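>>> Got a predicted structure plus its sequence, pasted below:
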Amino acid sequence: MKKGISLKKLESFEKDFDSNIANKIAMNAVTNNGINQAALNRDVYNNNQNAFSIEVKAGDVCNQKQSGRCWMFAALNTFRLQVMDKLNIENMELSQNYPLFYDKLEKSNLFLENMIETIDMPVTSREVAFLLMAPLGDGGQWDMFRSLVAKYGVVPKDVMPETEVSSMTREMDKYLTTKLREFACEFRKMKAEGKTVKDLRDAKEEMLNTIYRMLCISLGKPPVKFTWETKDKDGKFIKVKDITPQDFYKEYVGMPLNDLVTVINAPTKDKPFYETYTVKYLGSVADGDYPVKYLNLPIDELKKIAIKELKDNKVIWFGSDVGQFSERKKGFLTMDALCIEELFSTKFGMTKEERLDFGESLMTHAMVITGVDLDEKGKPIKWKVENSWGKDVGFDGYYVMDDEWFSEYVYQILLDKKYLNKKQAEAFKKEPIVLEPWDPMGSLA
């Protein structure tokens, strides 16, 4: 049998396509409107109405614009509710530019440290090639953000507002990445000249000074101490004076970072449930207080924990594969949003486990769960999701996620460890199994 596609076989493909008039109708619809628009299920509105039996009041929807900071926006959107409650404020935002600055600086340092650690590996090795691929992308995970907050605190958005670059990071990332790869090359040259690890670390200090300068020019200088003025719901003037970002977090956010843990759902054979995991090289703050660690649990246990938190008027940071079978503009993360199988006359039959194993799915985006609709037996039907793509998408920026989509495409949630049952809490104490750097659980939202 020949390995190639013969012209005769192409003729049979064409004959099969032309034999069904539905194929021509589908072709006309897609070529004129695009795949998702042509496949939009009009019944999705009736099947997934924007109403929920349990709902937490959140702030106004934010917009990360052309940046990959969803993980920061989602985390800060959970933090700001504490500030709003303590100061009786209708709405406020915490600066997303402030952690962006330090995330880039810390990732640069960690990258350079990893280049020193791997200095004896061939530059063509899989590990070094992986590290060089994206030294300091915008994405991240919860534990990375927690380490940033523990070290640098948070500030209101008025104190360090957005810049043109923070809202559109591609240019900055390009020049920072170019410089970091150049520094990695310099390390290799120094090693070839007989320089020691101490020499490399000494050189790293001046390299980081360059990165700091580039960040200040791009994002502005982050405040060391600040004064913030606002008004509460009753019009009362509030002045928070001469406070550090670290103290602002402690006094006005106050969520105990030690109590916040991450659980994942990775139903693959190489990751048994009730074990903890970390990922080699994954992080931002070198020697930080909070290395990446998560507990793998069955998906129904993630849902039960999330419902408990919502009932206690708490919102939930979570990571998912947002681009899978969803309708971005209309605001549906639902398995019935698009009639893709009907459009192409084929089934998409991979399981969650298979999608992870074969590179079809992983965590790509972080958002916040703010509500859930339960049936008469207390089982979830759909979930309310606060996104960070502005008010012009979804339901004024909010999305409806059905429970089946949660099962298939949600990978990670953040919770207070007090919501873990005894079995889960004991499991979380285990020493984490170290996953390879390219494992799908190391993906960045």
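Yep, it's here.
>>> contacts and neighbour counts: CA atoms only from here.
Will do.
>>> neighbours of Ala26, just the number please.
18 (other Cα atoms under 10 Å).
>>> any idea which element it lies in?
Under the assignment given by DSSP states H and E, the secondary-structure element containing Ala26 is helix 21-33.
>>> What residues of that helix count as buried?
With burial defined by 16 or more other Cα atoms under 10 Å, the residues of helix 21-33 counted as buried are 23, 26-27, 29-30.
>>> Check the secondary structure at Glu229 for me.
Of the three states, Glu229 takes strand under DSSP: H, G, I helix; E, B strand; the rest coil.
>>> ignore the last one, Leu415
strand.
>>> Surely it and Leu260 touch.
Yes - counting by Cα atoms under 8 Å, Leu415 does reach Leu260; the two are 5.6 Å apart.
>>> These two - which one has more neighbours?
Counting neighbours by other Cα under 10 Å for Leu415 and for Leu260 shows that Leu415 has the greater number, 21 against 15.
>>> need the contact list for that one.
Taking Cα atoms under 8 Å, 6 or more residues apart in numbering as the contact definition, Leu415 lies against 260-263, 305-306, 309, 316-317.
>>> Just the closest of the residues you listed to Phe101, please.
Phe101 has its nearest neighbour among these in Trp317, at 21.5 Å by Cα to Cα.
>>> count of neighbours near the closest one?
Taking other Cα under 10 Å as the criterion, the count of residues near Trp317 is 25.
>>> ok, now how distant is it from Leu414?
Taken as Cα to Cα, to the nearest Å, the spacing of Trp317 relative to Leu414 amounts to 5 Å.
>>> let's bring in a second one:
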Amino acid sequence: MSNETKAAISSDQITRYQTLFNDRKDAKVVERAVTHQGILATSADFASDTDMTPVFSIDLDTGKVSNQKQSGRCWMFAALNTMRHHLADLFKLSDFELSQNYTYFWDKFEKANYFYQNVLNTADQPLDSRKVAFLMTTPQQDGGQWDMLCAIIEKYGIVPKSVMPETYSSSKSSELNGTLNKKLRKDAVTLRDLAAKNASSDDIAAARDKMLGEVYRLLCYTLGEPAQKFDFEYRDDNKNYHIDRGLTPKSFYDKYVGWNLDDYVSVINAPTNDKPYNKTYTIEMLGNVLGGRAVKHLNVTMDDFKQLAIAQLKDGQSVWFGCDVGQSSDRQKGIMDTNAYNKNELLDMDLSMTKAERLDYAESLMTHAMVITGVDLVDGKPTKWKVENSWGEKVGTKGYFVMSDSWMEEYCYQVVVNKKYLSLELRKAQEETPTVLAPWDPMGALA
């Protein structure tokens, strides 16, 4: 008898499982509750609501939250939010927003070119190779990383939302993504065919140029054509009128934000055996701007991770961060807490895993980016964190969430901080050449 035959579920097993279930005194009580309300509502621990009151010892005033709507641009919203907080303070513009559609346009355009390059780089591999299959599964998507947003800004600048507002496709991106990915896969057929026929580099470049022209046209149709020059007209919080004429996206960034983006670095907490602490990592085939800023992460202990975020908050600057938002969180209440639900007690089974196990076994990875705007310190230790989301004002406390410190430890993977907060040891580590991780490594997940 084969091992598979031995492992097949027998009728005796089913009878035994039925008996075990029906012998439980609470079985029918739990069954009635869960079948009517579901696992989450039945396992909700309402003590978490009390613990997660939205009061913080350090609380930055960052104004109204934005709304990414039906798109996957959280990483972009979060990054631009950290910049608009700075801009709003300097120029007294409390409800001001930067254009997420502008950076979205150029990200899509650059991702198409990045995809074409990866297609050509793997053209000698069979279609069923893991790398080619990985590329074709999702040629491009809305998600991204902090360094990818920096690459866009360094090349194209930014503009106010009034200069390039939202469109149907930027706020509801599924149609655009479906169409663009169809085109990119079709173009991959052409590029791989040219490579297989040993076409000249000039012929490949000409085909690629035509493809990029079509991508640009598609993006203009759906997102609108980006402005090259514009006037910035506004009234500040004191009702004073201002107009700044003849700006370009890059001159606007330099004048109104002015950050040296090289000063801001990605710090991660990935406690897996393959990623020693105080080392840097990058991810193969992950990026958007060819020749632009590459994705680079410095892996640190969770204690360093938290202290870096706290140091930046104490200086009055918010913190971009990436996490697995769907884990143990209540979207409507705006609570992210490891005690929000007690599934183990409800189901009488142990579902616990370590953070490293969740990463290694595909139970968790970064899925969402937001902004930390406050923290509650008790005896110098964080107990909970204030989070600015980008899901509008109808969730949480006018769009703001509360994250318990234990939740941060388990489900936060990335913060972006000014490198001036790094210790000398960490700064030296951050400057090292990164280890290249596989394209499907969880630290390559796009928020």
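Noted; the coordinates are in hand. No experiment lies behind these values; they were computed from the predicted model shown.
>>> if we can go back for a sec, now render the contacts of Leu415 of structure 1 as CSV, adding distance to Lys174 of structure 1 and secondary structure.
As requested, the contacts of Leu415 of structure 1 are exported to CSV (distance: Cα to Cα, whole Å; DSSP: H, G, I helix; E, B strand; the rest coil):
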residue, distance to Lys174 of structure 1, secondary structure
Leu260, 33, strand
Val261, 33, strand
Thr262, 31, strand
Val263, 33, strand
Ile305, 40, helix
Ala306, 38, helix
Glu309, 40, helix
Ile316, 32, strand
Trp317, 29, strand
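>>> All the helices of the stretch 201-350 of structure 1, in order from the start?
Chain-ordered helices for the stretch 201-350 of structure 1, with DSSP state H, counting those that start in this stretch as the definition, fall at 245-248, 299-311, 340-344.
>>> can you pull the buried residues of the longest one?
Neighbour-count burial for helix 299-311 of structure 1, counted by 16+ other Cα under 10 Å, picks out 299, 301-303, 305-307, 309-310.
>>> Quick check: the gap between Val149 of structure 1 and Tyr419 of structure 1.
Shown here: Val149 of structure 1 relative to Tyr419 of structure 1, a distance of 22 Å by Cα to Cα.
>>> nope, Pro122 of structure 1 is what I was after
Pro122 of structure 1 sits 46 Å away from Tyr419 of structure 1 when distances are taken as Cα to Cα.
>>> out of all of them, which strand in structure 2 is the longest?
strand 368-378 (DSSP state E).
>>> between the helices of the stretch 201-350 of structure 1, which one is nearest to Val56 of structure 1?
Put simply, out of those the one that sits nearest Val56 of structure 1 is helix 299-311, at 6.9 Å, with distance taken as Cα to Cα.
>>> With structure 2 overlaid, report how far the closest one is off on average.
Relative to the matching residues in structure 2, helix 299-311 of structure 1 has an average distance of 0.6 Å after the fit, by mean Cα distance after the TM-score superposition for structure 1.
>>> What range does that helix cover in structure 2?
Residue correspondence for helix 299-311 of structure 1 in structure 2, counting by TM-score structural alignment: residues 302-314.
>>> Run the chain-centre distance for the matching stretch.
With Cα atoms, centre = their mean, to the nearest Å as the basis, the distance from the averaged C-alpha position of stretch 302-314 of structure 2 to the chain average is 19 Å.
>>> contacts for that stretch?
Counting by Cα under 8 Å, 6+ apart, 58, 60, 267-269, 318-319, 373-375, 409, 415, 417-418, 421-422 sit against stretch 302-314 of structure 2.
>>> so which of these comes closest to Ala438 of structure 2?
Ile268 (16.6 Å).
>>> quick one, what contacts Glu225 of structure 2?
Going by Cα under 8 Å, 6+ apart, Glu225 of structure 2 touches Leu219.
>>> Give the aligned equivalent of it in structure 1.
Residue mapping for Glu225 of structure 2 onto structure 1 gives Lys221, with TM-score structural alignment as the criterion.
>>> ditto for Val265 of structure 2
Matched across to structure 1, Val265 of structure 2 falls on Val261, judged by TM-score structural alignment.
>>> likewise Asp23 of structure 2?
Match for Asp23 of structure 2 (TM-score structural alignment): Ser19.
>>> Equivalent analysis for Lys428 of structure 2, please.
Per TM-score structural alignment, the equivalent position to Lys428 of structure 2 in structure 1 is Glu426.
>>> Can you give me the neighbour number for its match?
By other Cα under 10 Å, the residues close to Glu426 of structure 1 number 12.
>>> in which helix or strand would I find it?
Per DSSP H and E: helix 422-428 holds Glu426 of structure 1.
>>> and if you look at Glu154 of structure 2?
Glu154 of structure 2 is located in helix 146-156, with elements delineated by DSSP H and E.
>>> Quick check: next helix or strand after that helix?
Moving toward the C-terminus from helix 146-156 of structure 2, the next helix or strand (DSSP H and E) is helix 168-171.
>>> ok so, going back, ok, the match of Asp23 of structure 2 - how many residues close by?
So Ser19 of structure 1, with other Cα under 10 Å, has 10 neighbours.
>>> Same check on Val197 of structure 1?
When neighbours are counted by other Cα under 10 Å, Val197 of structure 1 comes out with 15.
>>> Which position in structure 2 pairs with it?
In structure 2, the position corresponding to Val197 of structure 1 is occupied by Ser201, as judged by TM-score structural alignment.
>>> Quick check: the alignment partner in structure 2 of Asn47 of structure 1 vs Ala195 of structure 2, distance?
The criterion is TM-score structural alignment: under it, Asn47 of structure 1 has Asp51 as its aligned partner in structure 2. Taking Cα to Cα as the measure, Asp51 of structure 2 and Ala195 of structure 2 are separated by 60 Å.
>>> all strands for the stretch 101-250 of structure 2, in order.
Read by DSSP state E, counting those that start in this stretch, the stretch 101-250 of structure 2 holds these strands, from start to end of the chain: 230-235, 241-247.
>>> Just name the most buried of those.
strand 230-235 (a mean of 14; mean count of other Cα atoms under 10 Å).
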